[in-house]
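Whatever this is, show me its structure:
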Amino acid sequence: MIQTVLLDISGVLYQGPEAIPGATEALTRLRSSGLQVRCLTNSTRQPKHRIMDKLRDLKFEIQPEEVFTPVAACLDWLSRTGHSPRLLVHPALEEEFSACDRNGPPAVIVGDAAQEFSYENMNRAYRLLQNGAPLIALANNRIFKDEDGQLSLDAGCFVKALEYATGIRAQLLGKPDPGFFRAAVASTGAAPAQTAMIGDDAESDIAGALVAGLAEAYLVRTGKFREGDETRFAPEPTDTVSDVCEAVACLTGLAA
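Next comes the predicted model:
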């Protein structure tokens, strides 16, 4: 029996400046049905507090401890290993690393750096990697749906470029890393086999969740979804639905 539901944020709960129609009510329906909720995002263009501000502005009732980001996993990794971050991230994200120890051996941290993915910055990261620094990817998504409604290149493309140039395999800390899903599930006291995922990315959200051992995964036709995604990656989704409202209806047994 499903006890916990994990949801992606951008493309599932909101897109650009607006909530997906019915998404706030869908989240309320999950809670009123006795299901626990956690939100997992690979967004690395803004710090967590801005994500929380936007969710609250859009009337979503979500607490900070219910939102899991790759940065939190990265900060834990840096603390455990004693590495010092060398950032290739969006400038807005740099504040998340302000308290990090800068005296340890360097580690290259890559997020969605947008315009910061310049030759100079990529080459600086390459040279650090050549000198032995580990490569840490906050996410490896191929594409995302941008603010203008069009698809844009995501951080995974640039992570792959660094992997290709150096022969080093990145350590992934966001989706679809199984540990990222399992940490969110563990915070609820449930097991992966008692958990479902709702997402718009067939590779990172859906296939990633099922590989991590989640029982069900629902692919929504909002956000970055493109026709054919439902069969593009394995494992395939439990079901492909119109939006988060229909996914919640499937999970709660109530009409959307």
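
From here on, just use CA atoms for contacts and neighbour counts.
Fine.

Show me what counts as buried in stretch 25-39.
Neighbour counts over stretch 25-39 (16 or more other C-alpha atoms under 10 Å) mark 26-27, 29-30, 35-39 as buried.

Throw those residues into JSON lines and include secondary structure and distance to residue 136, thanks.
Compiled in JSON lines, these are given as follows (DSSP: H, G, I helix; E, B strand; the rest coil; distance: C-alpha to C-alpha, whole Å):
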{"residue": "26", "secondary structure": "helix", "distance to residue 136": "35"}
{"residue": "27", "secondary structure": "helix", "distance to residue 136": "32"}
{"residue": "29", "secondary structure": "helix", "distance to residue 136": "37"}
{"residue": "30", "secondary structure": "helix", "distance to residue 136": "34"}
{"residue": "35", "secondary structure": "coil", "distance to residue 136": "33"}
{"residue": "36", "secondary structure": "strand", "distance to residue 136": "30"}
{"residue": "37", "secondary structure": "strand", "distance to residue 136": "28"}
{"residue": "38", "secondary structure": "strand", "distance to residue 136": "24"}
{"residue": "39", "secondary structure": "strand", "distance to residue 136": "22"}
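
now those as JSON lines including distance to residue 210?
Converted to JSON lines, the buried residues of stretch 25-39 look like this (distance: C-alpha to C-alpha, whole Å):
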{"residue": "26", "distance to residue 210": "22"}
{"residue": "27", "distance to residue 210": "22"}
{"residue": "29", "distance to residue 210": "24"}
{"residue": "30", "distance to residue 210": "20"}
{"residue": "35", "distance to residue 210": "19"}
{"residue": "36", "distance to residue 210": "18"}
{"residue": "37", "distance to residue 210": "17"}
{"residue": "38", "distance to residue 210": "16"}
{"residue": "39", "distance to residue 210": "16"}
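
Widest-spaced pair of the residues you listed?
Largest separation among those by C-alpha to C-alpha: 29 and 39, giving 15.3 Å.

one more to put side by side:
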Amino acid sequence: MSTLRAVLLDLGGVFYEADRPIPGATEALARLRESGLPLRFVTNTTRQSRAALLRELAGRGLAIAQDELFTPATAARDLLVGRGLRPLLLIHPDLAPDFAGLDTAEPNAVVVGDAGEHFRYATLNQAFRLVHGGAPLFALGRNRYFQEADGLSLDAGPFVAALEYASGQTAELLGKPAPAIFRAALASTGCAPADAVMIGDDVDSDVNGAIDAGLRGILVNTGKYRPGDESRLKPGGVVVNDIGAATTVALR
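Purely as a prediction, here's the structure:
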């Protein structure tokens, strides 16, 4: 087995569920910090800006540096600027600061995140018309659902799938499980994929996505995990009870 040189981690469902901390999570993070290994936090959360997320995490007792946090919105902004695109943003209003200053007049591209209750037929139809007419479609994530305090809720994936189905086009994925986001996080550590592990609660986006990118994967039985998810786990992945157990497995 390769030597462990970096650890990638999801946030929601791994360290906390809605407003509740997962028991042992802060202790597990302290153990990972003590190991001296570089840590990178790779999240598909798109209901708040990167700055707001960092503030929220600090309030939860999770001290994470800006350069340790990787989000699809950051990747999307870089891509839009690099390609000179004007986006129609189907995103949550709280994510808007991550796209501030971009030219959105006469959009020629579509970006879809988790807009939650702010998804509207009119904007979805505008997005459909643009993509059907040839505009590129970018997905900040393809997650089917996530865990909230009162149960599971639809994530961005079903809305991305609807636009793909209606337009006949395929979205370019910027969040997990796209290999690019795992590799970008690892590139900042200088670590090869074979020497890293990803810990997450989503068997498809977190663990299987990381395995496809060449990492090892650990699935925790918290957050959005549901019995039977382990049956979809690809070779190279293991299942444990929680982040505390995942930390033990990763560091041994």
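
TM value for the aligned chains?
The TM-score (TM-score structural alignment, normalised by the length of structure 2) is 0.96; 250 aligned residues with a C-alpha RMSD of 1.3 Å.

of the buried residues of stretch 25-39 of structure 1, closest to residue 165 of structure 1?
Residue 165 of structure 1 lies nearest to residue 39 out of those, by C-alpha to C-alpha, at 33.9 Å.

The closest one touches residue 67, doesn't it?
Yes - using C-alpha atoms under 8 Å, residue 39 of structure 1 is in contact with residue 67, at 4.7 Å.

mind listing the strands in the stretch 101-250 of structure 1 by residue range?
Ranges of strands in the stretch 101-250 of structure 1, per DSSP state E, counting those that start in this stretch, are 106-110, 135-137, 143-145, 151-153, 171-172, 195-199, 216-220, 239-241.

which one of the ones you listed has the most crowded surroundings?
Highest mean neighbour count among the strands of the stretch 101-250 of structure 1 (mean count of other C-alpha atoms under 10 Å): strand 195-199, with a mean of 29.

Just tell me what residue 83 of structure 1 corresponds to in structure 2.
For residue 83 of structure 1, the aligned position in structure 2 is residue 85, judged by TM-score structural alignment.

That match in helix, strand or coil?
At residue 85 of structure 2 the chain is in coil, as set by DSSP: H, G, I helix; E, B strand; the rest coil.

so how far is residue 217 of structure 2 from it?
According to C-alpha to C-alpha, to the nearest Å, residue 85 of structure 2 and residue 217 of structure 2 sit 35 Å apart.

all helices of the stretch 101-250 of structure 1, in order?
For the stretch 101-250 of structure 1, helices defined by DSSP state H, counting those that start in this stretch occupy the ranges 119-130, 155-166, 178-186, 208-211, 244-252.

give the contact list for residue 3 of structure 1.
Residue 3 of structure 1 is in contact with 34-36, 190, 194-195, counting by C-alpha atoms under 8 Å, 6 or more residues apart in numbering.

Looking at structure 2 now, which of the residues you listed still hold up?
Retained in structure 2 (both residues aligned by TM-score structural alignment, their matches' C-alpha atoms under 8 Å) from those: 35-36, 190, 194-195.

I'd like to know which of those is nearest to residue 141 of structure 1.
For those, the nearest to residue 141 of structure 1 is residue 195 (22.5 Å; C-alpha to C-alpha).

The closest one is in contact with residue 4, isn't it?
Yes - in terms of C-alpha under 8 Å, residue 195 of structure 1 counts as a neighbour of residue 4; the distance is 4.7 Å.

what's the overlap in contacts for the two?
In terms of C-alpha under 8 Å, 6+ apart, residue 195 of structure 1 and residue 4 are both contacted by the residues residue 185.

Generate JSON lines for the contacts of residue 3 of structure 1, with distance to residue 61 of structure 1 as supplementary columns.
Formatted as JSON lines, the contacts of residue 3 of structure 1 follow (distance: C-alpha to C-alpha, whole Å):
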{"residue": "34", "distance to residue 61 of structure 1": "15"}
{"residue": "35", "distance to residue 61 of structure 1": "14"}
{"residue": "36", "distance to residue 61 of structure 1": "13"}
{"residue": "190", "distance to residue 61 of structure 1": "21"}
{"residue": "194", "distance to residue 61 of structure 1": "23"}
{"residue": "195", "distance to residue 61 of structure 1": "20"}
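
Confirm for me that residue 206 of structure 2 is in contact with residue 176.
Yes - under the criterion of C-alpha under 8 Å, residue 206 of structure 2 makes contact with residue 176 at 6.5 Å.

Who are the contact partners of the match of residue 83 of structure 1?
Contacts for residue 85 of structure 2 (C-alpha under 8 Å, 6+ apart) come out as 107-109.

so what's residue 229 of structure 1 up against?
Contact partners of residue 229 of structure 1, counting by C-alpha under 8 Å, 6+ apart, are residue 202.
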